[in-house]
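**Q** Here you go, sequence then predicted model.
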Amino acid sequence: MNLKTIVFLLAFILPFNLIKAQTCCSGGIPLSNNIGMAILETGTTQIGVNYDYNNLNTLNNGSNKLDDDSRLRITHSILVNASYAITDNFSIEGLFTWVNQRRKITQFGNENLDQTSGIGDGLLLIKYNFSDILKNKVAINIGIGTKIPFGSSTQKNNQGIILNADLQPGSNAWDIVYWSSFLSSFNFRPTFNISSRFIYRSTGTNSSYFGDSTYKFGNEFQAFIGFSDQFLFLKTMLYPSVTFKYRNAIQDKIGGFNLENTGGNWLFIIPNISINIGTNIVFYTRAELPIYSNIDGTQLTPTYRLTSGILFTIRPPKQLINLN
């Protein structure tokens, strides 16, 4: 067994063995949703600019929806991805974020609003394409990276009180991220693809939460399976797809103890459409809609999420060939 095969097996199997380990709050920055650009030819740069709107207005207890719409949580995120292909098989990717989070509670005619804004945490990912292990229209990529705590974790409300961790732009903790993706096409329709993606985040601990305590978001596992195709419409290439997403998060910990009403399991459907709007420029938009959730305790859970963005691809200049 050669070294590349060993690295591949470790990167693919490890997330499944660690599945009982942290989660970003459902209302926070969608870091894991927005990583994993394609690995293209050597010297290619990709830049993606995204706007993400996450609406949480559904109160659940376990798998039961409660008749209570007094709580509303909204997150606006601006996300910038950048990826560079060092070789045809190896690339590096970064994700930078800005976030505005709002939590509104309306009860007995009174309204309480807390909100924060600022630079959020970032992410750095290195990826490798194992094109020499499996061929015949099967693509396998793996990656490992880290979440970088750029964002503030000590913002305060109007009364000067530090807000809870789930409302902060940053986490003040370093996470390890394991990522893998698989894509297969078929002879009966070469443009039709089935893809899957697996992401595991092992989260670090904020050791100065409220000054003298600790906070750890629960470890998180996400699995995606998607179906995509492409069509020519009015001289424009369209790329429709539909993806199913499963998310598992264990409970957060505060002071080393499990925090109730955090963690759970979710299943989403994600319709997406991408459109070529110019040479090496793609516009895309997608919705993330919950199908099922079974959470720990009583929590505000996602109602819907909308994401739109533009992807720019800058390819290297072609080398001139001297026939002499």
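**A** Good, I have the coordinates. Residues are numbered from 1 along each chain as shown.
**Q** CA atoms for contacts and neighbours, from now on please.
**A** Fine.
**Q** quick one: Leu95 and Ile126 touch, right?
**A** No - Leu95 lies out of contact with Ile126 (C-alpha atoms under 8 Å); the separation is 11.8 Å.
**Q** Second structure follows, compare the two:
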Amino acid sequence: MKKYKVKMFYIIFMSIVCLLSFNASLEAACGGANCSLITGSQDGVLDKGKFVMDLSYRYVLSENPQRGSGRTDRAQTPKVDFSTRTLKLEEHTEKRTINELTQLDVSYGVTDKLTLSLNVPFSNDRYHEHSEGAGAITNNNGTRGMGDITLMAKYPLWETIKHTLVGGVGIKFATGDYRVVDSEGNINEPTLQPGTGSYDAILSGLYGYSVIPNSLNFFTSVSHRFVTGENDLEYLFGDTTLIDIGIGYALTKKVSVSGQFNARISQRDEFVDLDVPSTGGEFIFFTPGVRLAVSKGVSFYSHVQMPIYQRVNDENLVENYGLMLGASFNF
């Protein structure tokens, strides 16, 4: 019975992981829905020896220009010029960014109290359109590559029949390329890079409450990514906080649905100790989802992310919508 309940919690919590991983951070100037994708790893703790593999695809479209929390006719953002160590203000006008990410997440129960999770964004494809001055729209400065890997350790702080509280600590490694060049041979914008070039610390906490055992569950989670320092290009990404709250309901033994609100707070970036315009902001999304269990250890899921409130510092593109498709395998 205990193992069954842990698995039920895990199914719900895994949906949260997908949503936390799904949020594309608006932490830098170029490309409204880019920077590193935050991998929250906020799921529950597995039994000793249990192994879970999750493969997901995420698509995020951003093409709405915004100033602050209101719409505008265009979003002008600066260029980060690494060769001259300068910021070229209002250097280009943002048109569209499409972020596609394919990620592998694996979790293993080291003991009944300790679970390790590894998040590997092995394909990060960023398509980007912008125009410079009165020039034509260009779309040849996107990037593609592997992103930054994250390792999380999770431990149950409180467990009862109805309540679960899980704490997590982790580190984001600088595994992704952050020096991809543009069509002119210069290092591309930080937001368009697959990686950040920095090692970051992550703290997380998740609380789950079984309102109706094996049927209706409430969950809330908080995570914060602490950027430990600038990369060797002297670019410092801002810290990011994620706050999530929602419910999951089992319609049948095989079909469950969820609805959740996801908030993200991103601090401004810095370059050579100067604030970078058009970076950071606050964002709130509503995200419904559905999961189908096709066998005892295999399930498929999908989520749609819809913006409710988005506020950017200065001007930038904001998200139109996001889509996630994935599959989970339990061993």
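**A** Received the coordinates, thanks. In this text the structure is predicted, and so the values were computed from the model without any measurement.
**Q** one step back: more neighbours: which of Leu95 and Ile126 of the first structure?
**A** Leu95 (23 against 19; other C-alpha atoms under 10 Å).
**Q** so what secondary structure elements neighbour the host helix or strand of the more buried one?
**A** Element membership for Leu95 of the first structure (DSSP states H and E) is strand 90-107. Here strand 90-107 of the first structure touches strand 71-85, strand 110-119, strand 122-129, going by 3 or more C-alpha pairs under 8 Å, 6 or more residues apart in numbering; DSSP states H and E.
**Q** average distance between the longest one and the second structure?
**A** Aligned to the second structure and superposed, strand 71-85 of the first structure gives a mean residue distance of 0.5 Å (mean C-alpha distance after the TM-score superposition for the first structure).
**Q** Repeat that for the last one.
**A** Its aligned residues in the second structure lie a mean 0.4 Å from strand 122-129 of the first structure after superposition (mean C-alpha distance after the TM-score superposition for the first structure).
**Q** Am I right that Leu14 of the first structure is in a helix?
**A** Yes - the assignment for Leu14 of the first structure is a helix, going by DSSP: H, G, I helix; E, B strand; the rest coil.
**Q** Any idea how many residues pack against Pro190 of the first structure?
**A** By other C-alpha under 10 Å, neighbour count at Pro190 of the first structure equals 12.
**Q** can you tell me which helix or strand it belongs to?
**A** Per DSSP H and E: strand 189-202 holds Pro190 of the first structure.
**Q** Can you add distance to Gly263 of the first structure and give the helices and strands packed on strand 90-107 of the first structure back as JSON lines?
**A** Converted to JSON lines, those look like this (distance: least, C-alpha to C-alpha, whole Å):
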{"stretch": "strand 71-85", "distance to Gly263 of the first structure": "17"}
{"stretch": "strand 110-119", "distance to Gly263 of the first structure": "22"}
{"stretch": "strand 122-129", "distance to Gly263 of the first structure": "22"}
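**Q** counterpart of Met324 of the second structure in the first structure?
**A** By TM-score structural alignment, Met324 of the second structure lines up with Thr307 in the first structure.
**Q** count of neighbours near that match?
**A** 19.
**Q** just Gly185 of the second structure next, same as before
**A** For Gly185 of the second structure, the neighbour count with other C-alpha under 10 Å is 8.
**Q** contacting residues around it?
**A** By C-alpha atoms under 8 Å, 6 or more residues apart in numbering, the contact list for Gly185 of the second structure is empty.
**Q** which residue in the first structure lines up with it?
**A** Gly185 of the second structure maps onto Gly160 in the first structure, by TM-score structural alignment.
**Q** which residues does Arg103 of the first structure contact?
**A** Counting by C-alpha under 8 Å, 6+ apart, Arg103 of the first structure has contacts 71-74, 113-115.
**Q** From Phe217 of the first structure, how far out is the nearest residue in space to it that is not next to it in sequence?
**A** Excluding its sequence neighbours, the residue lying closest to Arg103 of the first structure (C-alpha to C-alpha, 6 or more residues apart in numbering) is Arg73, at 4.5 Å. Distance, Arg73 of the first structure to Phe217 of the first structure, by C-alpha to C-alpha, to the nearest Å: 18 Å.
**Q** Neighbour count for those two, which is higher?
**A** Between Arg73 of the first structure and Phe217, Phe217 has the larger neighbour count (other C-alpha under 10 Å), namely 29 against 25.
**Q** burial measure for Ile13 of the first structure, as a count.
**A** Count around Ile13 of the first structure with other C-alpha under 10 Å applied: 10.
**Q** cool, Leu206 of the second structure as well?
**A** 24.
**Q** I'd guessed it sits against Leu242; true?
**A** No - when contacts are counted by C-alpha under 8 Å, Leu206 of the second structure is not listed as touching Leu242 (11.4 Å).
**Q** what is in contact with these two at once?
**A** By C-alpha under 8 Å, 6+ apart, the residues touching both Leu206 of the second structure and Leu242 are 221-222.
**Q** Provide a list of residues in contact with whatever residue of the second structure lines up with Phe283 of the first structure.
**A** For Phe283 of the first structure, the aligned residue in the second structure is Phe300 (criterion: TM-score structural alignment). Phe300 of the second structure makes contact with 291-294, 325-328, according to C-alpha under 8 Å, 6+ apart.
**Q** can you rerun that using 7 Å?
**A** 291-293, 326-328 (C-alpha atoms under 7 Å, 6 or more residues apart in numbering).
**Q** just Asn124 of the second structure next, same as before
**A** 100-102, 144-147, 194.
**Q** List just the nearest of the residues you listed to Lys162 of the second structure.
**A** Thr102 (34.1 Å; C-alpha to C-alpha).
**Q** picking that back up, would you agree the match of Met324 of the second structure is in contact with Asn54?
**A** No - checked against C-alpha atoms under 7 Å, the pair Thr307 of the first structure and Asn54 is beyond contact range at 8.6 Å.
**Q** what about the counterpart of Arg58 of the second structure in the first structure, which helix or strand?
**A** Under the alignment (TM-score structural alignment), Arg58 of the second structure pairs with Asp52 of the first structure. Applying DSSP H and E as the criterion places Asp52 of the first structure in strand 45-56.
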